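In: attaching a predicted model along with its sequence, questions to come.
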Amino acid sequence: MAKNADWWRGSVTYQIYPRSFMDSDGTGVGDLKGITERLDHVASLGVDAIWLSPVFPSPMKDMGYDVSDYKDIDPSFGTMADFDAMVARAHELGLKVIIDQVLSHASDQHPYFEESRQSRDNPKADWFVWADPNPDGTPPNNWLAIFGGSSWEWDARRKQYYFHNFLKDQPDWNFHNPEVQDYLLDCMRFWLDRGVDGFRLDTVNFYFHDKLLRDNAANHLPWAQEAVRPFEMQYTLFSKNQPENIPFLERMRALLDEYEGRTMVGEVGDTHHSIDLMGQYTSGNRLHMAYSFEMLGPDFSPRHFRERIEAFFKGAPEGWPCWAFSNHDVPRHVGRWLEHAKDQDALAKQAAAMLLSFEGSVCLYQGEELGQIDTELRFDELTDPEGINFWPEKKGRDGCRTPMVWDDAQANGGFSTANRTWLPVKEPQRARAVSTQTEDTSVLAFYREMLALRKSENSLRLGDQTFLDLPEPILAYLRGTDILCLFNLSAEDVTCDPGFKVTPLVAQAVEIDGDTLRLGANAFLIARKVSV
């Protein structure tokens, strides 16, 4: 593969959720051999890299985000040899390989936590976050867990509480202990030595907690008291986002800099300061990129997209973002924004053109290239603790995690030969299988066209993004000095005059009449400025 230390800048990464990508052995669960079988599809899109959600040994209480061994492969996904073969095949196809690292917390079945909880004076006693109860037996502070309830769980052996931001089965590492930092850096080195090209860092702003265990304040944002999850009613001043995170990120970067062409993208999520944190975490010798949550919600307006992008580059001119519209934790974006469209395919193509023309790097989620929306699931079909705990007001994440559909004529959409898959394949998803999208007008064909355009036009990969002042619902900007990107973010026809003539590169529902552009529902135009 070509050596390019900055390959990640302007790159496009394809997220693979291994349980749902391809099942090679009929167990109903996707695996590494299945991924290898389908890498040709990923390469044919024209992306630069793949990101694998966790494949490490795990009790799967949170579908692999509860790691019990950081240096092996869970048997449900295959073997280390299968992993090595997958990496080798990806590299043959010109794809970089990025793997998840879930460092903020482990599984309660990790041997170090099992040792830690035995006593207050064993060698691993201080490797997790332990605290004495208040005199009345209550937890040491008011911190709440994302999946519900207190973030403190009582352990009768130590007669102390341990801290968990997520499930009680996911205790948080104590990053204030240098030995913990050294251990987790060594785990990262293990995978670098195996040839991976980088890491996606789960919950990268959760690593450190306030050593004084001070109470969080109430969330002052107007929507907070209507939140379904009590966690969102708190302003998490002390349970995460601590300044000690910065030096550890610099240690991580120093490790990656020992290897050529490696990269880190950190998941930065917060209700108050995520853009500021993205800037802090990617400035200097820290993360290469910060993965943003800012576009994973219901907002679909020119103002929203413009404000988020401008805020990042104003606050972190030397930093670098990674934008996404969908992932394994949120409803798929076509479904979220469908109220703004007359046609599902038109919206899917418009979203692709928009995301793939933003300044920064980009992450696509498997099935996005098919224009998929979430699967409607019954309560008895759920596996996700978030959905089970907060049903029916919050249905959890299973709807966006259902299996990839390859062939509409095969059982389970070609994902698996099993009688029952870990999540069901239903007809609305099967109808959008890869096998059905052979026409030049398909969503899949457009993703390939748009990715090829981004790769061929340097301005679309690396050019500055300068927004134009056109009225809502039009989003308009230049990439570099020569590429105009124009979007009608509504289901109604509009007209506009960008102030110069253009030559279209890709377009949908656009008519050009002299200097006037007529934009139909969910229209877009990416065009080259005509020199006068």
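Out: Yep, that arrived. Residues are numbered from 1 along each chain as shown.
In: only C-alpha atoms from now on, for both contacts and neighbour counts.
Out: Will do.
In: longest single helix anywhere in this structure?
Out: Ranked by number of residues, the top helix in the chain under DSSP state H is helix 178-193.
In: can you map out the helices along the protein?
Out: 32-37, 39-45, 80-92, 111-116, 178-193, 245-256, 274-282, 302-315, 333-336, 344-355, 385-390, 427-430, 443-456, 458-462.
In: contacts only, for Asp84.
Out: The contact partners of Asp84, by C-alpha atoms under 8 Å, 6 or more residues apart in numbering, come to Arg194.
In: same thing with Asp408?
Out: Taking C-alpha under 8 Å, 6+ apart, we find Asp408 in contact with Gly414, Arg430, Ala431, Arg432, Ala433, Val434, Ser435, Thr436.
In: which among these end up buried?
Out: Among those, those buried by neighbour count (16 or more other C-alpha atoms under 10 Å) are Gly414, Arg430, Ala431, Arg432, Ala433, Val434, Thr436.
In: any idea how far Asp493 is from the fifth one?
Out: Distance, Ala433 to Asp493, using C-alpha to C-alpha, to the nearest Å: 31 Å.
In: is it true that Pro331 touches Arg401?
Out: No: with contact defined as C-alpha atoms under 8 Å, Pro331 and Arg401 do not form a contacting pair (9.3 Å).
In: for the residue nearest to the spatial centre of the chain, which non-adjacent residue is spatially closest?
Out: The residue lying closest to the centre of the chain (C-alpha atoms, centre = their mean) is Asn327, at 4.8 Å. Closest residue to Asn327 apart from its sequence neighbours, by C-alpha to C-alpha, 6 or more residues apart in numbering: Tyr365 at 5.3 Å.
In: what helices or strands is the longest helix of the chain leaning on?
Out: Applying 3 or more C-alpha pairs under 8 Å, 6 or more residues apart in numbering; DSSP states H and E, one finds that helix 178-193 contacts helix 245-256.
In: now the helix it packs on against helix 274-282, angle please.
Out: 50 degrees (axes from the mean of the first three to the mean of the last three C-alpha atoms, to 10 degrees).
In: got the contact list for helix 245-256?
Out: By C-alpha under 8 Å, 6+ apart, helix 245-256 touches 181, 185, 189, 205, 207-208, 262-264, 281, 285-287.
In: buried subset of those residues, written for PyMOL?
Out: Selecting only the buried entries of the contacts of helix 245-256 in PyMOL, with 16+ other C-alpha under 10 Å as the criterion:
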select buried, resi 181+185+189+205+207+208+262+263+264+281+285+286+287
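In: quick one: which of the contacts of helix 245-256 is nearest His91?
Out: Proximity of the contacts of helix 245-256 to His91 (C-alpha to C-alpha) peaks at Arg262, which lies at 13.7 Å.
In: wait, the residue nearest to the centre of the chain touches Val362, no?
Out: No: counting by C-alpha under 8 Å, Asn327 sits too far from Val362 to count as a contact (11.8 Å).
In: what residues are up against the residue nearest to Leu237 when sequence neighbours are not counted?
Out: Leaving aside its sequence neighbours, Leu237 sits nearest to Asn216 (C-alpha to C-alpha, 6+ apart; 5.7 Å). By C-alpha under 8 Å, 6+ apart, Asn216 lies in contact with Asn142, Trp143, Gln234, Tyr235, Thr236, Leu237, Phe238, Ser239.
In: presented hereafter is structure B, for comparison with structure A:
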Amino acid sequence: MPAWWRGAVLYHVYVRSFFDSDGDGHGDLAGVMAKLDYIQGLGVDGIWLSPIHPSPNRDWGYDVADFDGVQADYGTLEDFDRLLEAAHERGLKVVLDEVLAHTSDEHPWFLESLTGGPDGPKADWYVWADPQADGTAPNNWLSVFGGPAWSYQPKRRRHYHHKFLRQQPKLNWRQPAAREAALAVLDRWLARGVDGFRLDVANAYLHDPELTDNPATPAEARTAAHWGHAGNLQRHLHDANLEENCALMDAVRRRVEAHGDDRFVFGEFSEEEARCGAYLAPDEGLHSAYTFVLLLQDQLTPAFVREHYATLSAFPAHWPTISFSNHDVPRTVSRFGGAAPAPDLARLMFALLLSLKGTTLIYQGEELGLPQARLARSQLRDPVGDLYWPYDGGRDGCRTPMPWDADLPNLGFSDGEPWLPAASEHRRLTVADQEADPDSNLAFARQMIALRKGSPALTLGDLEFLDAPDPVLAFVRRWEDEAVACVFNLSDAPRFVELPTVAGGALHPVRAADADLRGGSLGLAPWAAAFVELRG
């Protein structure tokens, strides 16, 4: 029997913005627990929680100061245990976001590495290097968030490496004791009963011990995305993304599986995916992985799907994790639809997301069709937005509070002043309003998840593209004796598609009038999707 995570649908909860139970303006674990019935009602298999550990919030939880505790804004360990139990009672898996490539500079490990002397027990738990003769950084490595990926510490008269903010020093996974300490974090939370992990920047665990300079991104290969962030002007071949990372990911998976074959660990791979182990098979490397390839797409043509699955086809044993949206990128409908997306675009993209081969990640609010929120500079909390304003507003626009009820303060998220403002763009898309509308995005999302869960082909099947003229995307999912054609009109005009011999009919058009099947000819309204049973 396939593992539970193959074809599963996980709901990504950004805890700080989900639901505030105590009026302090921050979402919390009790708030997640209060909304478990809503999550269960979507029909998903489990939840992925953003980092829950204590953090000074320089990068909002992705700078961990204590791997064994719970952030005070979110509650206590007892609150987490209650949430875990309640989720399991509802048949929901719980996956934690673990950030093990780096820590906060306030973590006791780093403080001891900094102050314990060059011969201290944790002296080399982080990546330290001498400055060059003129005091500049040890090499040319650039931070993702801008500037050199090194910071000088007079206490040690050395630089420490940080791939992100200077407050996020890189843990040295080449040091056996540091590596064991990081792996033991997984042991402790698995023993507590969690079902698995999403590993942040799984591509960045290892660095080149020779500190070799990164090569430049070739001038002819540079796009607007490369120029948008200085770190993209070099290929990150030595500060991260090493080929050795493949074997390390395998060691991580085996550590997780030691707690039972029902545990799941997948990773985030943000660059150089094939080189560092993103596409390995489930019995090699992690169980699964997701990349930023789909998360960064913004052109709604069949090519963005076809090209990604062409890449995946070179790794047929790999089981992917698929996501269109998360806490780091603009929301799907705004990314593909611009400032005024078509009303049916959210349904179309949700239908496509749920029909692609892989384990599916739904970001909170994606089921509501939420667009990106627009914030003033004074409202930003994300260091990326602060750094690149006004060119880039950062990630806060996809992190605003979940809109529960337009008749309540802050759209029902909190009785207090929320850490980010409730988005005015979401006032007409609240859960309460959509619950009352049988034709809402929310109603469709539930139907689409049910269709996925009820179809072995859509859950587990291979994917084979059909010939279809742009802007139509068409493919077949097959599993044993079931085959389903999935057809999407990625345009604002009606389209007609000739399908293989069919049996039955359209299983689930986006709306009842959106698709018309006559023999092998399928007519699709603008922004429509249809699912058709195939014979043989």
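Out: That came through fine. Given the structure is predicted, the values throughout are model-derived calculations rather than measurements.
In: okay if I get the contacts of helix 245-256 of structure 1 as CSV plus distance to Asp62 of structure 1?
Out: Shown next, in CSV, are the contacts of helix 245-256 of structure 1 (distance: C-alpha to C-alpha, whole Å):
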residue, distance to Asp62 of structure 1
Gln181, 23
Leu185, 23
Arg189, 25
Asn205, 19
Tyr207, 18
Phe208, 21
Arg262, 28
Thr263, 26
Met264, 23
Tyr281, 26
Asn285, 32
Arg286, 28
Leu287, 26
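In: so what's the residue count around Trp48 of structure 2?
Out: The number of residues packed near Trp48 of structure 2 is 23, by other C-alpha atoms under 10 Å.
In: surely it is in contact with Ala87?
Out: No: using C-alpha under 8 Å, Trp48 of structure 2 makes no contact with Ala87, being 11.6 Å away.
In: common neighbours of the two, please.
Out: Contact with both Trp48 of structure 2 and Ala87 is made by residues Val94, according to C-alpha under 8 Å, 6+ apart.
In: about what we covered before: tell me the one of the contacts of helix 245-256 of structure 1 nearest Asp132 of structure 1?
Out: Using C-alpha to C-alpha, the contacts of helix 245-256 of structure 1 come closest to Asp132 of structure 1 at Phe208, 18.6 Å.
In: counterpart of the closest one over in structure 2?
Out: Taking TM-score structural alignment, the alignment pairs Phe208 of structure 1 with Leu206 from structure 2.
In: I'd like to know how far that match sits from Asp239 of structure 2.
Out: Remark: distance between Leu206 of structure 2 and Asp239 of structure 2 (C-alpha to C-alpha) = 7 Å.
In: count the residues that sit near Lys529 of structure 1.
Out: By other C-alpha under 10 Å, neighbour count at Lys529 of structure 1 equals 16.
In: look up the closest residue to the corresponding residue of structure 2 for it, ignoring the ones flanking it.
Out: Residue pairing (TM-score structural alignment): Lys529 of structure 1 is matched to Leu534 of structure 2. Spatial nearest neighbour of Leu534 of structure 2, chain neighbours left out: Val502 (4.5 Å); criterion: C-alpha to C-alpha, 6+ apart.
In: one more: Leu185 of structure 1?
Out: For Leu185 of structure 1, ignoring the flanking residues on the chain, the nearest one in space by C-alpha to C-alpha, 6+ apart is Met252 at 6.9 Å.
In: how about Glu472 of structure 1, what's its partner in structure 2?
Out: Per TM-score structural alignment, Glu472 of structure 1 is aligned with Asp470.
In: surely Leu517 of structure 2 and Ala525 touch.
Out: No: between Leu517 of structure 2 and Ala525 there is no contact under C-alpha under 8 Å: 11.9 Å.
In: comparing these two, which residue is more hemmed in?
Out: Higher neighbour count among Leu517 of structure 2 and Ala525: Ala525, with 22 against 19, using other C-alpha under 10 Å.
In: alignment lookup: that one to structure 1.
Out: By TM-score structural alignment, Ala525 of structure 2 lines up with Gly520.
In: then Leu460 of structure 2?
Out: By TM-score structural alignment, Leu460 of structure 2 lines up with Leu462.
In: tell me the contacts of the closest residue to that match other than its chain neighbours?
Out: Sequence neighbours aside, Gly10 is the residue nearest to Leu462 of structure 1 in space, at 5.9 Å (criterion: C-alpha to C-alpha, 6+ apart). Gly10 of structure 1 makes contact with Glu359, Gly360, Ser361, Val362, Arg461, Leu462 under the criterion C-alpha under 8 Å, 6+ apart.
In: quick one: contacts for the last one?
Out: Under the criterion of C-alpha under 8 Å, 6+ apart, the contact partners of Leu462 of structure 1 comprise Arg9, Gly10, Glu359, Gly360, Gly480.
In: do you know how far it is from Asn327 of structure 1?
Out: Applying C-alpha to C-alpha, the value for Leu462 of structure 1 to Asn327 of structure 1 is 24 Å.
In: repeat that for the fifth one.
Out: For Arg461 of structure 1, the distance to Asn327 of structure 1 under the criterion C-alpha to C-alpha works out to 22 Å.
In: max-length strand in structure 1?
Out: strand 516-529 (DSSP state E).
In: what about that one, how far off from structure 2?
Out: Strand 516-529 of structure 1 differs from its equivalent in structure 2 by a mean of 1.4 Å after superposition (mean C-alpha distance after the TM-score superposition for structure 1).
In: and that strand, which residues are buried?
Out: 517-529.
In: next one: stretch 437-451 of structure 2
Out: By 16+ other C-alpha under 10 Å, the buried positions in stretch 437-451 of structure 2 come out as Ser440, Asn441, Leu442, Ala443, Phe444, Ala445, Arg446, Gln447, Met448, Ile449, Leu451.
In: which part of structure 1 matches it?
Out: Stretch 437-451 of structure 2 corresponds to residues 439-453 of structure 1 when matched by TM-score structural alignment.
In: ok, now stretch 357-371 of structure 2?
Out: The aligned range for stretch 357-371 of structure 2 is 359-373, by TM-score structural alignment.
In: quick one: end-to-end length of the matching stretch, please.
Out: 26 Å.
In: next one: it to chain centre, how far?
Out: In terms of C-alpha atoms, centre = their mean, to the nearest Å, the centre of stretch 359-373 of structure 1 is set 10 Å apart from its chain centre.
In: go through it and flag the buried ones.
Out: 359-373.
In: quick check, nearest of those residues to Val228 of structure 1?
Out: Each of the buried residues of stretch 359-373 of structure 1 was scored against Val228 of structure 1 by C-alpha to C-alpha, and Ile373 proved nearest at 22.4 Å.
In: leaving out chain neighbours, which residue sits closest to that closest one?
Out: Excluding the flanking residues, the one nearest Ile373 of structure 1 by C-alpha to C-alpha, 6+ apart is Gly335, at 5.0 Å.
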